[in-house]
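Student: how would this look folded up:
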Amino acid sequence: MRVTDVLIGVGCVVLVWCQTATVRAQPAEGVAALKAALEGRQVTMSIDMPASHGGIDVYPQREPDIDAEAYGLRLKEFGTALPRGTRAPITLIKVNTKNIEIHLAGGGYGTRNDPVVVPRVAYIPKSARELDLEKERDRTRDPARKKEIERQLLSLSMDRSRDTMAENRRIELEEAIKKAEIARKRLERGSRINVWYPDKRLEQWVPSPADLMQVLARYVDFSDPRLASLRKGMTTADVYAVLGFPSRRRPGTQGDYATSIDTWETRREVIEVTFVDGLAVDITSTQK
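Tutor: Presented below is the predicted three-dimensional model:
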């Protein structure tokens, strides 16, 4: 085999390896883009979010994309950590093989290190005295002695039953206190949205921040909450009172009326308000 053939073969292998490495690197780049765009971002809940790490499961390929029955059961079982209208940060974006986890204000209670209540039932075994008396009862032939032993065994058994009941009451009280503490912690640990994709698509492809935001749009609102206070017909002074002074202002005219397009720009959003004769006639918001 000629040296040139060997070099060509090696070159082909290197090219294939590089192409494969590029394909494998793309999901990592997509994950980095999601984390950069969404982690730390404040969003508004559009629905009540369960106080559990299970949160809600969203299936973009289905219609409807959420199991309403399962959602209702989680709310009933765990309560609401983030009520509708609550503002909360996205604290983590985690891309797994089959789903993307969007952690809200901590991601929800119920992960591996969170304590749980394991039901217990007290059992107090027979004492050495009881065992010895039972052996003596089985050996004795004296009816009077056997009757006395039975009386003692009954007394010891009743004492053990009382002790068992008292211990179970103590355990129940301890568990009730622990359950109440866990219920309180659940309400403080946030929730999450799990977005599921078929097969193992996420090993080869990750949605863009804009695509994922569109999937989540029914459940969280990414827009600036100040927009809810804006209405067409508001005066320039009223709009400025809500948004502050604009980043840019483009004055103009429309017939006999003075116009302007005022722009407010944040790190994640651009808000534009068009004024005609000092009144807002159009309000738009664009995500970056």
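
Student: Going by C-alpha atoms from here, please, whenever you check contacts or count neighbours.
Tutor: OK.

Student: Buried residues in stretch 39-53, which are they?
Tutor: Of all the residues in stretch 39-53, those buried under the rule 16 or more other Cα atoms under 10 Å are 39-53.

Student: Equivalent analysis for stretch 94-101, please.
Tutor: Neighbour counts over stretch 94-101 (16+ other Cα under 10 Å) mark 95, 99-101 as buried.

Student: and this one, so I can compare the two:
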Amino acid sequence: MMRSLAFLGFAAVLHGQPPAALEEHFQGRPVKLLVDMPGDDSGVDVYAREAPAGHQDEAGERLTKYGPALRRGQAAEVTLVKRKGDHIEFHLNGGGFTNRQLLGLPGYDSVHWGMSEEERRIRNSMIGTRDKARRRRLESEYDRVRRRRVRPLREQLERDERARHGSRFNIRFGSEQEAGRVTAEELGVILRPYLEMR
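Tutor: Okay, the predicted model is just below:
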């Protein structure tokens, strides 16, 4: 029995810390961001073997597309750390806004947005209209007026939700085995150009 335990301990040294050890070390810790992070679960890719500046264009494109969820100098909290194949996900303030959450936002016809007087007037004009061509024109006008009003409201709601759900780092390694061997201390060194641990 003692020999089996000793072997398991030796194996753990060879293969890095168990998956739970990374989460136990980092989860709940406050950090200060040294970079802007996009409001999406695509996050920021960090390549363990490459210089930090190697993929700035990729991160910049995501910031342009999704807007920032976390800004340089902002405080955040580590909410999850998990190994996933050849990379490690390092979630901050929730890990990022997902496509599923995007689909859950209210659509243009949702009662969430209420109804303007102009929209109500057009809707009332449709009631009892038997002329199909006129009805199509009124429906088209209603859609145009409503989208013009609701679009900026929906875009603002999406920006707010993206900011509320945080972002993540995806630390990418050369192989699943390499990702499995990394220790909490090594992961902290890899992330040092991107955040300050508190």
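
Student: rewinding a little: in helices only, show me the buried residues of stretch 94-101 of the first structure.
Tutor: With helices taken from DSSP state H, there is no overlap with the buried residues of stretch 94-101 of the first structure.

Student: How about the secondary structure of the residue nearest the centre of the first structure?
Tutor: The first structure has Arg192 as the residue nearest its centroid, 1.6 Å off, counting by Cα atoms, centre = their mean. Classification of Arg192 of the first structure using DSSP: H, G, I helix; E, B strand; the rest coil returns strand.

Student: The second structure: which residue goes with that one?
Tutor: Under the alignment (TM-score structural alignment), Arg192 of the first structure maps onto Arg168 of the second structure.

Student: How about the contacts made by its match?
Tutor: Residues near Arg168 of the second structure by Cα atoms under 8 Å, 6 or more residues apart in numbering: 37, 41-44, 89-92, 95-96.

Student: quick one: what's aligned to Gln177 of the second structure in the first structure?
Tutor: Checking TM-score structural alignment: Gln177 of the second structure goes with Arg201.

Student: measure that match to Trp17 of the first structure for me?
Tutor: According to Cα to Cα, to the nearest Å, Arg201 of the first structure stands 21 Å off from Trp17 of the first structure.

Student: coming back round to it: and which of the buried residues of stretch 94-101 of the first structure is nearest to Gly85 of the first structure?
Tutor: Glu101 (20.8 Å; Cα to Cα).

Student: Hmm, the closest one is touching Leu212, no?
Tutor: No - between Glu101 of the first structure and Leu212 there is no contact under Cα atoms under 8 Å: 11.1 Å.

Student: just the strands in the second structure please.
Tutor: Secondary structure of the second structure (DSSP state E): strands at 30-33, 37-38, 44-47, 68-70, 75-84, 87-92, 167-172, 195-197.

Student: residues in the first structure matched by the fourth one, start to end?
Tutor: It stands for strand 68-70 of the second structure. With TM-score structural alignment as the criterion, strand 68-70 of the second structure aligns to 80-82.

Student: do the same with the first one
Tutor: Taken onto the first structure by TM-score structural alignment, strand 30-33 of the second structure occupies residues 42-45 there.

Student: hmm, who's touching that stretch?
Tutor: Outside of stretch 42-45 of the first structure, the residues within contact range by Cα under 8 Å, 6+ apart are 82-90, 219-223, 225.

Student: Now the buried members of the residues you listed.
Tutor: Applying 16+ other Cα under 10 Å to the contacts of stretch 42-45 of the first structure, the neighbour count classes 82-83, 87-90, 219-223 as buried.

Student: And the aligned partner of Glu50 of the second structure in the first structure, how close does it get to Thr253 of the first structure?
Tutor: In the first structure, the residue matched to Glu50 of the second structure (TM-score structural alignment) is Arg62. Relative to Thr253 of the first structure, Arg62 of the first structure is positioned 49 Å away (criterion: Cα to Cα).

Student: swap in Asn194 of the first structure?
Tutor: According to Cα to Cα, Asn194 of the first structure and Thr253 of the first structure sit 49 Å apart.

Student: which of those two has more neighbours?
Tutor: Taking other Cα atoms under 10 Å, Asn194 of the first structure and Thr253 do not tie; Asn194 has more neighbours (21 against 11).

Student: Test my guess that that one contacts Ile102.
Tutor: Yes - in this structure, Asn194 of the first structure is within contact of Ile102 by Cα under 8 Å, at 6.4 Å.

Student: three-state assignment of Ala237 of the first structure?
Tutor: helix.

Student: The longest helix along the second structure: which residues count as buried?
Tutor: In the second structure, assigned by DSSP H, the helix with the most residues is helix 132-164. Residues 135, 138-139, 142, 146, 150, 154, 158-159, 161-164 are the ones in helix 132-164 of the second structure that count as buried (16+ other Cα under 10 Å).

Student: cool, and stretch 86-106 of the second structure?
Tutor: So, applying 16+ other Cα under 10 Å, buried residues of stretch 86-106 of the second structure: 86-97.

Student: who's in contact with the match of strand 68-70 of the second structure?
Tutor: Under the criterion Cα under 8 Å, 6+ apart, residues 45, 48-52, 88, 186-191 lie in contact with stretch 80-82 of the first structure.
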